[in-house]
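Asks: predicted structure and sequence below. I'll ask about it afterward.
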Amino acid sequence: MAPSVRIVALGGLGEIGMNCLAVECDGRIAVVDCGVMFPNEAIGVDVIVPDLSWLVARKEQVGAIYVTHGHEDHIGALPQLLAAVKAPVHVPRFARALLEGRLREAGVQADLREVRPGEVRGAGDGAPLSAEFVAVTHSIPDACALALRTPQGLLFHTGDFKIDEAPVGGRGFDLARVEALGREGVRLLLSDSTNSERPGSSLSESEVGAALDHAFERSRGRIFVACFASNIHRIQQVADAARGLGRRLALLGRSMEQNVRLASELGYLKLAGWQLCSLEEARELPPRELCVLTTGTQGEPRSALARLSRGEHPSLEVQPGDLVVLSSRYIPGNEIAIGEVMNALARLGAEVAYEEVRPLHVSGHAQEGEQRRLMQLTRPERFVPIHGEFRHLARHAQHASAEGVQHRHLLVDGEVLELSDGGARVLDERAPVGRVYADRDALGAAVEEAVIGDRRQLAEAGLCAVVVCVDRASRAVVRGPEILARGVAGLSSGGTALRGEVLRALEELPPAVRQDRAALEEALRLAVRRWFRREGGRKPEVLPIVLEL
């Protein structure tokens, strides 16, 4: 009887980002990816990482960490994990270069082991788990799927993928190997669900080049292109289009500068010797001789593109007649922020071009046709959709049903699927999961959930502070109450009534209670909340302050 295998979903099942999965067998654990997600609300934190306590509590059992590719939603939380879990990390070449920088910034030492497609890596001495890395196409170099060999058969984890028949540079999708694994027998397929709601197949990355050429040829001013800094193939096409017109290339944004440098050093990016220029040189170039690559595709307020749109960038400014190309897809939740940036750029007199107007971007994720093609190649016995919000997972499961996959398991974060000789079942036990709000530059400096809750409350209803001065001996009110409000609606016309409510609440307190400063402050808080609730149902955050004189 073979030992059972448990699939533990720690992130990325029920949301976009924060991907992390654990495979457990016979007391040994292999981890697949460990990423972050970015907040789509203004709550004062840089990133959100998964709750890694389940892995930390079993750190002695973790024999390997497998990385499928170098996007932040797959490697961004590894510094937090590796600070506590000392396991070797098997990682493709470009992802390793990106991860080394992240770990160096965090001051974390790690055992990084570079791996190439076709290589097999075990999960520690004597572990019944191993992974073969299989080349796939995505929007970053060296992306891989994983063929995980276990006592319960072969598990195929796609990572993020698309089936690009004409990729820009690098290896193509190793469909022959995937088909061979399908003939061998795939017990369980775990497949990227991000674009499951999109019918058909995604366009090839190479098709963006022609659209960029067309847009660039018509421009008579400077050209600004915003794209993901990790999309090296897109950066190459922008550089090629600019070079064809004699335009030099300037870089805006820390991640853009770092990734272009890394990709050039590793040979993924090929630029003409004359093409890169400094920002000082860029300011002096004629408009028709400059192309600028910038970060800020999602409207991030502090990004280079957003600062350009506000006229606040210290090095360059957008002028009438310039062309701004958004070569990216909207991440759900960012539409308003992106729209504001686009409107601001248009007000500056720039022409703004984006995906809906012409094919200036293609997704790096498989659509329905590619997802179903992968099922046809692997012919899995069972299927688990991964990487997506629940509606994406559910739609992907429908595709699997249409392809004749009888056993489909819809998991969400925290759930555990057990494979055994008798079949498969979702266990009653759940792994602790959740979101940890963190500052990227301060490893381990988590922001508590209560703080996030307070910030949301302040953003929704504002803050009302009430200050009262009382005599230390008699406890009589000698000054106030003073009402100080920020972001509170409905107070301007009701300040006098609120002060009366506060005074009555204090007068009704028994003498013994009035001696307790904490009791006085609680009475103030309740009186203010009661008045706002009665006057309009508003619930601002209340800060009571009692000063003793």
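Replies: Structure's in. What do you need? Values in this document were obtained by computation on a predicted structure and should not be read as measured data.
Asks: contacts and neighbour counts: CA atoms only from here.
Replies: Fine.
Asks: helices or strands next to the helix or strand hosting Leu189 in the packing?
Replies: According to DSSP states H and E, Leu189 maps onto strand 186-192. Packing partners of strand 186-192 (3 or more CA pairs under 8 Å, 6 or more residues apart in numbering; DSSP states H and E): strand 153-157, helix 368-378, strand 382-386.
Asks: okay, the angle between the first one and helix 368-378?
Replies: For the pair strand 153-157 and helix 368-378, the angle between their directions (axes from the mean of the first three to the mean of the last three CA atoms, to 10 degrees) equals 160 degrees.
Asks: got a list of what Thr150 touches?
Replies: Val5, Cys25, Pro128, Leu129, Ser130 (CA atoms under 8 Å, 6 or more residues apart in numbering).
Asks: can I get these in CSV including secondary structure and neighbour count?
Replies: Output for the contacts of Thr150, formatted as CSV (DSSP: H, G, I helix; E, B strand; the rest coil; neighbours: other CA atoms under 10 Å):
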residue, secondary structure, neighbour count
Val5, strand, 25
Cys25, strand, 21
Pro128, coil, 20
Leu129, coil, 24
Ser130, strand, 21
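Asks: possible to save those as JSON lines with distance to Val260?
Replies: Formatted as JSON lines, those follow (distance: CA to CA, whole Å):
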{"residue": "Val5", "distance to Val260": "41"}
{"residue": "Cys25", "distance to Val260": "40"}
{"residue": "Pro128", "distance to Val260": "40"}
{"residue": "Leu129", "distance to Val260": "36"}
{"residue": "Ser130", "distance to Val260": "33"}
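Asks: which residues touch the residue nearest to Gln275 when sequence neighbours are not counted?
Replies: Setting aside the residues directly before and after it, Gln275 is nearest to Arg248 in space (CA to CA, 6 or more residues apart in numbering), at 4.6 Å. Listed by CA under 8 Å, 6+ apart, the contact set of Arg248 reads Ala242, Trp274, Gln275, Leu276, Cys277, Glu289, Leu290, Cys291.
Asks: kindly recompute the last result at 10 Å.
Replies: With contacts defined as CA atoms under 10 Å, 6 or more residues apart in numbering, Arg248 is in contact with 239, 242, 272, 274-278, 281-282, 285, 288-292.
Asks: now, these that are in helices?
Replies: Among these, the members found in helices (DSSP state H) are Ala239, Ala242, Glu281, Ala282.
Asks: how many other residues sit next to the second one?
Replies: Per other CA atoms under 10 Å, the neighbour tally for Ala242 reads 23.
Asks: this is the other structure I want to compare:
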Amino acid sequence: MSEKLKIIPLGGLGEIGKNMTVFALGHDAFIIDTGIMFPANDMLGVDYIIPDFQYLRDRTDLKIHGVIFTHGHEDHTGAITHVIEAFPGTPIWATPLTAGLVEVKLRNAHLLGDTKINKFNAGDMIDLGPFMVESYHVCHSIPDCVGFGINTPYGLIVYSGDYKFDNTPIDGKKPDYAKLAEFSQRGVLMLMADSTNADQPGWTPSESIVTEAFDDAFKVARGRIIVATFASHISRIQQVANMARQYGRKLAIAGYSMTENVKMTRQMGLLDIPDEMLVDIGRIDDWPPEKIVIMATGSQGEPAAVLGRLATGRHRHLDVEVGDTIIVSAHTIPGNEEMVNRTINRLFQRGANVIYDPIAPVHVSGHARQEEMRLLINLVRPHYFLPIHGELRHLKEHAKLAIQSGISADNVFVVENGVVIEADEKGVRLGNRVPGGYVFVDGHGVGDVGPVVIRDREILARDGFLVVVADIDQQSGELLYTPEIITRGFIYLREADELLQQVKEVFTHVVEENHDESLNKLRSLAEESIRHFLYNETKRRPMTFCVINEH
């Protein structure tokens, strides 16, 4: 009996971000993309989220022939260090720009020696064990993007990656319509296509309209111009460099990740910025404000990134000056709206003129809208359809488009992370479910912060904590000294003398009434009594702890 083909989405289905998909046939497998996701506002202290690839850890019989990348954005590459750390020796395949971005990550994590990075160009074939993968060029908001045609024993599967049909791209490289038509002629078993903009009608505008918007902004700017975007948005950096050259301005790069990416892409010849145009961020005061452009990170309102530090006056080299023009050239990732809006408001407060979408078209989406999605479906004409890369609402809308385009409703699958799709001689169907949840990364900790810790952080953020420290006599169980109270985030100490005195009285009463109880029982009774008292008095529930020492 032939082995079933299994497609296991570990990220990107039912959410925006952390895209990662495993293709497995018997004991052989490969991975498409290893992305991260930004935490939601209620995920306190979490730096980012990576896919749960415990399924791969458990499948010790599985040979992973490689990780192949569609493009270099963080939601497709950001978790590569974690994957290589878990599976050292796994080779990587990527287009030149993506390979360079991935190399920077691996070098910073001291993991370059644990893998081999193989470069390929759009149109090349990639041999991954029993899989022969054909790459083809797609347009997105970063150069060197590809989709894949995956040849399997049961038919051809087309994986779109992030795409849009941009016929006037900045780099002049148009979508590979011919390859898509060729796939169709050969027969496509299943199409797996990006769903990010499935709820938006029409066509996504071309990247070229951003150049016009930048031109309008540069014409009227009288002071410095600061452009914030993703550190990996190389085509946007090139557009800004072109504008700086046109208007006789110097260009400075702010932010470690963007600086590293610019250095790498210039060495590769993928970014055209003359040496004489670049200036060190620490020396921008050597030129008048009207002669400076600064590229910066922080377009998602991240507090630690350059724009977030500028908004709060915490950047060591830069400060917002009255007359600065700040352009936020990035789409706000769902969940980041509050942080982005707060950052923009603070920049206005500090005297800057902030330009952002939809005020001006300084950014366009890199993802297809409904008419482009219909075009892809009609070009490829798949027998089965699996919408990927989107929240559940996006996947549902994309599924409707597929059915409207003539694909049988029985052959359209809307699934979330962890649901296995199986293919064999009889066709494609849904299989079992494997873990496909969140793995939180907090500092150097990976996966050691779970829902319980997040819930505790929410309570601490909302109500604070209160600790009672006391010493009791080991023999009699009586208090030796007046209890000490430590509290943070709960009540303003200078105005809480009466309340805290009452807490001491509640604690003392519990000790006096229960001095025959064990230390653990006494601690539990005291904490419960204090919690009950505090809620009755304040209608708040701070985390309450009693530290009782016997002497």
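Replies: Great, that's in hand. Here the structure is a predicted model, which is why all the values come from computation and not from measurement.
Asks: now the TM-score, please.
Replies: The TM-score (TM-score structural alignment, normalised by the length of the first structure) is 0.94; 541 aligned residues with a CA RMSD of 2.0 Å.
Asks: what residue in the second structure is paired with the residue nearest to Gln275 of the first structure?
Replies: Taking TM-score structural alignment, Arg248 of the first structure has Lys250 as its aligned residue in the second structure.
Asks: try Gly422 of the first structure
Replies: So, by TM-score structural alignment, Gly422 of the first structure is matched to Lys426.
Asks: what's near enough to touch that match?
Replies: By CA under 10 Å, 6+ apart, Lys426 of the second structure lies in contact with Tyr154.
Asks: then the one 3 residues further on?
Replies: Contact criterion CA under 10 Å, 6+ apart gives Lys6, Tyr384, Asp410, Asn411, Val412, Phe413, Val420, Ile421, Glu422, Ala423 as the residues in contact with Arg429 of the second structure.
Asks: next step: these restricted to strands.
Replies: Among these, DSSP state E puts Lys6, Tyr384, Val420, Ile421, Glu422, Ala423 in strands.
Asks: so stretch 229-236 of the second structure aligns onto which residues of the first structure?
Replies: The aligned range for stretch 229-236 of the second structure is 227-234, by TM-score structural alignment.
Asks: how far off centre is the matching stretch?
Replies: Centroid separation between stretch 227-234 of the first structure and its chain, computed with CA atoms, centre = their mean, to the nearest Å, is 16 Å.
Asks: do stretch 143-158 of the second structure as well
Replies: When distances are taken as CA atoms, centre = their mean, stretch 143-158 of the second structure is centred 24 Å away from the chain's centroid.
Asks: got the buried residues for it?
Replies: For stretch 143-158 of the second structure, a neighbour-count test (16 or more other CA atoms under 10 Å) marks 143-152, 155-158 as buried.
Asks: and the gap between whichever residue in the first structure pairs up with Glu321 of the second structure and Asp421 of the first structure?
Replies: Alignment note (TM-score structural alignment): Glu321 of the second structure maps to Gln319 of the first structure. The gap separating Gln319 of the first structure from Asp421 of the first structure is 67 Å, by CA to CA, to the nearest Å.
Asks: so Arg96 of the first structure sits against Ala110, correct?
Replies: No. The criterion here is CA atoms under 10 Å, and Arg96 of the first structure misses it with Ala110 at 11.1 Å.
Asks: between the two, which contacts overlap?
Replies: Val89.
Asks: Val49 of the first structure: what secondary structure?
Replies: When classified by DSSP: H, G, I helix; E, B strand; the rest coil, Val49 of the first structure comes out as strand.
Asks: separation between it and Ala110 of the first structure?
Replies: In this view, Val49 of the first structure and Ala110 of the first structure are 19 Å apart by CA to CA.
Asks: for those two, work out which one has more neighbours and name it.
Replies: Val49 (28 against 19).
Asks: excluding its backbone neighbours, what's nearest that one?
Replies: Excluding its sequence neighbours, the residue lying closest to Val49 of the first structure (CA to CA, 6+ apart) is Val36, at 4.7 Å.
Asks: so what's that neighbour up against?
Replies: Contacts of Val36 of the first structure (CA under 10 Å, 6+ apart): 11-12, 16-20, 46-50, 71-78, 435-438.
Asks: narrow those residues to those in strands?
Replies: Short answer: these in strands (DSSP E) are Gly11, Cys20, Val47, Ile48, Val49, Pro50, Arg435, Val436, Tyr437, Ala438.
Asks: deepest-packed of the helices and strands packed on strand 186-192 of the first structure, please.
Replies: Highest mean neighbour count of these: strand 382-386, a mean of 26 (counted as mean count of other CA atoms under 10 Å).
Asks: okay, it sits on what stretch of the second structure?
Replies: Taking TM-score structural alignment, strand 382-386 of the first structure hits residues 384-388 over in the second structure.
Asks: just the terminal-to-terminal distance for stretch 184-200 of the second structure.
Replies: End to end - CA to CA - stretch 184-200 of the second structure spans 26 Å.
Asks: for it, grab the matching residue range in the first structure.
Replies: Aligned by TM-score structural alignment, stretch 184-200 of the second structure corresponds to residues 182-198 of the first structure.
Asks: what's the spacing between the matching stretch and its chain's center?
Replies: Worked out by CA atoms, centre = their mean, stretch 182-198 of the first structure lies 22 Å from the chain centre.
Asks: going by neighbour count, which residues in the longest helix that the first structure contains are buried?
Replies: In the first structure, assigned by DSSP H, the helix with the most residues is helix 517-536. For helix 517-536 of the first structure, a neighbour-count test (16+ other CA under 10 Å) marks Arg517, Leu520, Glu521, Ala523, Leu524, Arg525, Ala527, Val528, Arg529, Arg530, Trp531, Phe532 as buried.
Asks: repeat that for stretch 431-439 of the first structure.
Replies: Within stretch 431-439 of the first structure, the residues that count as buried by 16+ other CA under 10 Å are Ala431, Pro432, Val433, Gly434, Arg435, Val436, Tyr437, Ala438.
Asks: residue ranges for the helices of the stretch 51-200 of the second structure, please.
Replies: With DSSP state H, counting those that start in this stretch, the ranges of helices along the stretch 51-200 of the second structure come out as 54-58, 74-77, 80-86, 96-108, 177-186.
Asks: out of those helices, flag the one nearest Ile485 of the second structure.
Replies: helix 80-86 (42.5 Å; CA to CA).
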